[in-house]
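K.L.:
Mind folding the following:
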Amino acid sequence: MRADAVRNRELLLEVALDAFTHEKDVTLGAIAKKAGVGIGTLYRHFPTREALIEAVYRTELEKLCDAAPELLETLGPEAALREWMDRFIAYAATKRDLKEALQAVIALGINPFEQSRAKMTEAVSLLLKPLGATTDPMDLLALLVGVAQNGDQDQARRMLDLIMAGVLHGAARTAR
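P.N.:
You can find the predicted model right below:
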């Protein structure tokens, strides 16, 4: 894609994320207008409302999972895992806010979640490896889902601290 087309697509996804998480019946025309592009540009990138919703969800998933190697490189193993877990909680809140929009996609027989588990497991595995942690990535993800369902930000931070302590304790025991 040309640079302007990439920029327009990214802008549409950003505006759509905000719209679908904050407005109940937002129109595609309103999304295009807020993004500063014509409706034809929106339809060239996303031929249906459901395609746009699915792309918004998948983009958020990719941002989360693609952050793992970058976080490891810039923060180090412990801080990277903790930052990724914080981002997971934010991702889960966004997914919860997109629930109604995603249900419309699912009603058409499209499964926007089909790659989610594999991508997240890969990201968590990458983050756990340098710690020497033996924690099963799926177990960690299950814990994070539980924390994310809580909704209380202060309690979520405390629970993530407990999870980190458990992962690091397990890694230390393995290292002995």
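K.L.:
When you work out contacts or count neighbours from here on, use the C-alpha atoms and nothing else.
P.N.:
Will do.
K.L.:
Give the buried residues for the strand or helix carrying residue 120.
P.N.:
Using DSSP states H and E, the secondary-structure element containing residue 120 is helix 116-128. By neighbour count, with 16 or more other Cα atoms under 10 Å as the criterion, the buried positions of helix 116-128 are 119, 120, 121, 122, 123, 124, 125, 126, 127, 128.
K.L.:
Distance check, the last one against residue 119.
P.N.:
Here residue 128 is placed at a distance of 14 Å from residue 119 (Cα to Cα, to the nearest Å).
K.L.:
What is the helix holding residue 120 packed up against?
P.N.:
helix 49-75, helix 77-97, helix 137-150 (3 or more Cα pairs under 8 Å, 6 or more residues apart in numbering; DSSP states H and E).
K.L.:
hmm, who's touching the last one?
P.N.:
Pointing back at helix 137-150 there. By Cα atoms under 8 Å, 6 or more residues apart in numbering, the list of residues contacting helix 137-150 from outside reads 85, 88-89, 92-93, 120-121, 124-125, 128, 156, 159-160, 163.
K.L.:
Quick one: name whatever helix or strand follows it.
P.N.:
The first helix or strand that comes after helix 137-150 along the chain, using DSSP H and E, is helix 153-175.
K.L.:
for comparison, sequence B:
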Amino acid sequence: MSASAERGGTRRVDAQRNRERILQVARELVRGPGELKLNAVAKACGIGQGTLYRHFPTREDLLAEVYRREMDELVAAAPHLLATHGPLDALAAWFDRVAAYARVKRDVFAAVEAATWRDLAAHGLGPIGEAVELLLAAGRSAGDVRADAEARDVIVLIGWLSRLDDAELDARGPRLLSILIDGLRANRP
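P.N.:
This is a model prediction of the structure:
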């Protein structure tokens, strides 16, 4: 298959499998100590560096895709959670996923250049805001979420998660997100 066909979205099965494995390993390694090294990703995947560079020419390209993938999964979870939970429970379950997303966001943003960071932040705000609004709107319709709750407010309040280290996020994150859910409730006791 030609390089142009691969870029066009019709990757060979083995190439797609390599790409998925690279992203999975990079997500795991970005959480580790020190700087993410591309040769460590290639070695952990059991592939050559040339294969890695065909998929991700730079470290920033790889990290940006790790972040985008994490954000896309977070956004896609909102409608699924609404289909399987009541609105307020869906929002609470989504917040659990936000905590994991915040860890990846923090680690990726710490590893990329400032210009890449600004591009990634701008990319995430729209889709995440839409997911939050979907969850809030369902809650408002059901009478579970207060009428004045806005997606931007929630984003500002959950933004602190990416600033916490893992120990603090583990210790305080669930309680703080529970407090946020309680603050979003309509007809609080």
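K.L.:
Need the TM-score between these chains.
P.N.:
Their TM-score after superposition, calculated using TM-score structural alignment, normalised by the length of structure 1, is reported as 0.84; 169 aligned residues with a Cα RMSD of 2.2 Å.
K.L.:
picking that back up, how about the contacts of helix 137-150 of structure 1 in JSON lines, adding distance to residue 32 of structure 1?
P.N.:
Written out in JSON lines, the entries for these read as follows (distance: Cα to Cα, whole Å):
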{"residue": "85", "distance to residue 32 of structure 1": "33"}
{"residue": "88", "distance to residue 32 of structure 1": "28"}
{"residue": "89", "distance to residue 32 of structure 1": "29"}
{"residue": "92", "distance to residue 32 of structure 1": "26"}
{"residue": "93", "distance to residue 32 of structure 1": "24"}
{"residue": "120", "distance to residue 32 of structure 1": "31"}
{"residue": "121", "distance to residue 32 of structure 1": "34"}
{"residue": "124", "distance to residue 32 of structure 1": "35"}
{"residue": "125", "distance to residue 32 of structure 1": "38"}
{"residue": "128", "distance to residue 32 of structure 1": "41"}
{"residue": "156", "distance to residue 32 of structure 1": "36"}
{"residue": "159", "distance to residue 32 of structure 1": "40"}
{"residue": "160", "distance to residue 32 of structure 1": "38"}
{"residue": "163", "distance to residue 32 of structure 1": "42"}
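K.L.:
Can you tell me which of those is nearest residue 100 of structure 1?
P.N.:
Closest to residue 100 of structure 1 out of the contacts of helix 137-150 of structure 1 is residue 93 (13.0 Å), distances taken as Cα to Cα.
K.L.:
nearest residue to the aligned partner of that closest one in structure 2 other than its sequence neighbours?
P.N.:
Applying TM-score structural alignment, one finds that residue 93 of structure 1 aligns to residue 103 in structure 2. Closest residue to residue 103 of structure 2 in three dimensions, ignoring its sequence neighbours and counting by Cα to Cα, 6 or more residues apart in numbering: residue 162, at 5.9 Å.
K.L.:
Give me the distance between that neighbour and residue 41 of structure 2.
P.N.:
Looking at residue 162 of structure 2 against residue 41 of structure 2, where the rule is Cα to Cα, the gap reads 23 Å.
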